[in-house]
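Colleague: below are the sequence and a predicted model for it; my questions follow.
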Amino acid sequence: MTGASRHFVLAAGGTGGHLLPAFALAAELHRRGHHVALITDKRGADIPGKPDFLPAHVIPAGRFGKNPLSWFKGLKAVWEGRRMALRLFDSFQPSAVVGFGGYPSLPAILAATSTGVPTVVHEQNAVLGRVNRLFAGRVDAVATAYPEVERLDAKHAAKVHLVGNPVRAGVLSLRDEPFPPFTEDGLLRVLVTGGSQGARVLSEVVPDGLSMLPPALRQQLQVTQQCRPEDLDAVRERYRTHGIPAELATYFEDMAARLADAHLFIGRAGASTIAELTAVGRPAILIPLPIATDDHQAANARELAKSGGARMIRQERFTGKELAKQIKVLAENPQGLAKAAHAAWNCGRPKAVEDLADLVESFGGAELMDVIRVGGNNARGSSQGVPAGQGAVREAAE
């Protein structure tokens, strides 16, 4: 515990991308002796992984689509959500309100900024989200996960703090473990995921792409792949036809353990995925979701790709032939994967949750810490078994 116990409200949209960092911050603030409450929507209140100590308050948020006729209904819901948030603030008396993006955070931040409650927004992606963009000029601090964030106005630079994306404790505990050795006669363990329900394009392309690898490399493969339920049988048959051992499932409970064993990750470029890959230090081939708002997954992938820790393939260029080409670049040299792993590890920000909690605690407590401002020092390690600077910049042509 770092001082007197205080109250904090976290507000987040009902998806894992918004809620996982909120849960991590809640756990850290709780560990420090503070009381924390969550504002979200019904999806967020029911999502697995919510800490038992964290009460969830479901409020209406409203949505604003392309049809202006729907805006009145959305504004009405936001106003009702603001009223409910104000009622919570009256009884809970928060020292600060922290928004993690998504429409359910809008009424809470609106209520906080209109009544003088200190506010922080955390942006998980490399493009500032719509709600965070709306409030960037009104909040007290903007915490970011990347050194460069698109759609973030330069005039707000004084309130921007680079902290990173908090990751699950089980994944973070793997950071000091060495990269599993990959030898010419050992297994090449490949982990493939496409989000909570898998991605059809991965099911269609990855088995065929792996089959195009040189025979010696193909014989080393051991694949673990998450698939959509309706794709399982077809994907299993493709791997059987190609003679590639593969374990398939719609969901893996022990994803941290799977990541620990993996030599190569293939999948989307969501904020939580990038944070976990860099926390552990795992090479990746990333296929950004093409319909992601503001193309934020491509922006998420760029830092890791430029470091040499990943190769990015746009979905329109994601073919079996292109996938095989990129895997060969990484895996044909036994040291290639280790160097890429080190580059990914160097992009990690393992103290993200502590730095974010320090920032949040600074309101109503100590002076704001300058150590985590953009351009300052970040909490990063310097080695993972490979000397720094050996990883070349590698990004697949777009």
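Modeller: Everything's here; your move.
Colleague: hey, let's count contacts and neighbours off CA atoms from now on
Modeller: Will do.
Colleague: which residues does residue 303 contact?
Modeller: Going by CA atoms under 8 Å, 6 or more residues apart in numbering, residue 303 touches residue 347.
Colleague: doesn't it belong to a strand?
Modeller: No: judged by DSSP: H, G, I helix; E, B strand; the rest coil, residue 303 forms no part of a strand; its state is helix.
Colleague: ok, now how distant is it from residue 50?
Modeller: As defined by CA to CA, to the nearest Å, residue 303 lies at a distance of 30 Å from residue 50.
Colleague: take this one as well and set it beside the first:
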Amino acid sequence: MKVLIAGGGTGGHLFPGIALAEEVVTRHHRNEVVFVGTERGLEAKVVPQAGFPLEFIRARGLKGKGLGQLIKGLLALPLAFIESFRILQKHKPDVVVGVGGYASGPVVMAAWLLGIPTAVQEQNALPGLTNKLLGKVVKVVFTAFDEARRFFPEGKVQLVGNPIRRKLMDNYLRSHVAHERFAILVFGGSLGAKGVNQRVVEALEHLVDLKDQIHFLHQTGKNDLEMVRKGYADKGFQAEVVEFIDDMSDAYARADLVVCRAGATTLAELTVCKKASILVPFPYATDNHQEVNARALVEAGAAVMFRESELTGQKLAEQIRLLKQEPARLKQMEKKAGLLGRPEASKELADVCVDLMVHAYGPNGRDRPAKAETQKDPGASKP
């Protein structure tokens, strides 16, 4: 089986695609996955590191752009479609899956026009414009939140959760890492989050009496790295401050509490890794979808949420102090988070991809030798 995964831009779109790709290639040594993205997106760095081939198209965003950027985006569309057709003819995938981002739209539409089975994976409770449009033509829409169902044609939606990368699944299967200090993981997504970074630094002034009891691991993004490092140093806190965390599995395993944004992929990771969290939704997310995402965890008792406009350093410090002093409540939040986790999401998505291929081309796929490539290797391990 050969799957082409289109989209990316941010980790929220890209990492579910990586997780699906890992599941597909693990099933049989002849299975293949190809990614299509843009040179500006996170995929340009992460996909090659993950060991998958990557093609580029010159797509641009349209929604929420100024007039100049909108015109550039519209002018780039015909070229993006031509490049998408060429890539599809070159690789001849059995199934095309869009995961959101600039590249998803042209590639999935081109695949649909060529008669290739298509699907989209919607990570959020409130779908983006691209997936809403693609949902009208694709065979299947994978969702992570039941709230997204109403935006798509009846009968196409499969609620499976957000796929999680294998390294994070390792965390799900192993015991908690023992450590002396209360460990807090802070991050704002793959690009960082200025609002989260600033509130955490402001909170340190109100936590000075606990500086010998708390350890921070803080992913800042590129722009705030030095500011955040100085903030911890000035207050005498022990902290690992980095631009980007490569091994999130280890980071989650070490954390007693997570302070982060509320992107759908982040929430999926929190639930699979069974982590209590303080969520600060990105206030400028399209249709405020991060706050909608976060409420699912808050209502389940797995997280605490603050709107960024209402959050102060003092409020954040008070909540951190409260959760540190109430380990029983923290454990209950971890348990509630775990009940929301969907560790089988990657497997379920891959199963449907196989069904789409078999229905369209038979068990051997599109223009492939007569060999059952969809079967698992005898020694292949299950996710």
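Modeller: The structure has been received and is ready for your questions. This is a predicted model, so every value here is computed, not measured.
Colleague: TM-score of the superposed pair?
Modeller: The TM-score (TM-score structural alignment, normalised by the length of the second structure) is 0.84; 356 aligned residues with a CA RMSD of 2.7 Å.
Colleague: so where do the strands sit in the stretch 51-200 of the first structure?
Modeller: Residue ranges of the strands in the stretch 51-200 of the first structure, as given by DSSP state E, counting those that start in this stretch, are 56-58, 96-99, 119-123, 141-144, 160-162, 188-193.
Colleague: same check on the stretch 251-398 of the first structure?
Modeller: Going by DSSP E, counting those that start in this stretch, the stretch 251-398 of the first structure shows strands at 264-267, 284-286, 310-312.
Colleague: can you name the residues of the second structure that the longest one overlays?
Modeller: Right, strand 264-267 of the first structure. The alignment of strand 264-267 of the first structure onto the second structure (TM-score structural alignment) spans residues 257-260.
Colleague: now that stretch, how far from the centre of its chain.
Modeller: Relative to the centre of its chain, stretch 257-260 of the second structure is centred 16 Å away, using CA atoms, centre = their mean, to the nearest Å.
Colleague: so how much does that stretch differ from the first structure once superposed?
Modeller: Its aligned residues in the first structure lie a mean 0.7 Å from stretch 257-260 of the second structure after superposition (mean CA distance after the TM-score superposition for the first structure).
Colleague: counterpart of residue 287 of the second structure over in the first structure?
Modeller: Per TM-score structural alignment, residue 287 of the second structure is aligned with residue 294.
Colleague: state the distance from that match to residue 14 of the first structure.
Modeller: 19 Å.
Colleague: cool, and residue 295 of the first structure?
Modeller: Counting by CA to CA - residue 295 of the first structure and residue 14 of the first structure are separated by 20 Å.
Colleague: more neighbours: those two, which one.
Modeller: A count of neighbours by other CA atoms under 10 Å puts residue 14 above the other of residue 295 of the first structure and residue 14, at 22 against 14.
Colleague: contacts only, for that one.
Modeller: Residue 14 of the first structure sits in contact with 40-45, 47, 102, 104, where contact means CA under 8 Å, 6+ apart.
Colleague: if we use 7 Å, what do you get?
Modeller: The contact partners of residue 14 of the first structure, by CA atoms under 7 Å, 6 or more residues apart in numbering, come to 40-41, 43-44.
Colleague: what sits closest to the spatially most central residue of the first structure if chain neighbours are left out?
Modeller: Nearest to the mean C-alpha position of the first structure, counting by CA atoms, centre = their mean, stands residue 272 at 1.7 Å. Using CA to CA, 6 or more residues apart in numbering and skipping residues adjacent in sequence, the residue nearest residue 272 of the first structure is residue 17, 6.2 Å away.
Colleague: translate the one you found into the numbering of the second structure.
Modeller: So, by TM-score structural alignment, residue 17 of the first structure is matched to residue 12.
Colleague: what's downstream of the helix or strand hosting that match, the next helix or strand?
Modeller: Taking DSSP states H and E as the definition, one finds residue 12 of the second structure inside helix 11-27. Sequence-wise, the next helix or strand downstream of helix 11-27 of the second structure (DSSP H and E) is strand 32-37.
Colleague: now for that following strand, which elements pack on it?
Modeller: Packing partners of strand 32-37 of the second structure (3 or more CA pairs under 7 Å, 6 or more residues apart in numbering; DSSP states H and E): strand 2-6, strand 54-56.
Colleague: which one of those lies closest to residue 340 of the second structure?
Modeller: strand 2-6 (26.0 Å; CA to CA).
Colleague: can you list contacts of the closest one?
Modeller: 17, 31-37, 93-99, 103-104, 107.
Colleague: same question for stretch 277-289 of the first structure.
Modeller: With CA under 7 Å, 6+ apart, stretch 277-289 of the first structure has contacts from 171-172, 174-175, 263-269, 297-298, 309-315, 337, 340-342, 344-345, 347-350.
Colleague: about what we covered before: residues in contact with the helix holding residue 12 of the second structure?
Modeller: 5, 7-8, 31-33, 42-43, 99-101, 162-166, 190, 263-265, 346-347, 350, 375-377, 380.
Colleague: mean deviation, that helix versus the first structure?
Modeller: Helix 11-27 of the second structure sits 1.7 Å off on average (mean CA distance after the TM-score superposition for the first structure).
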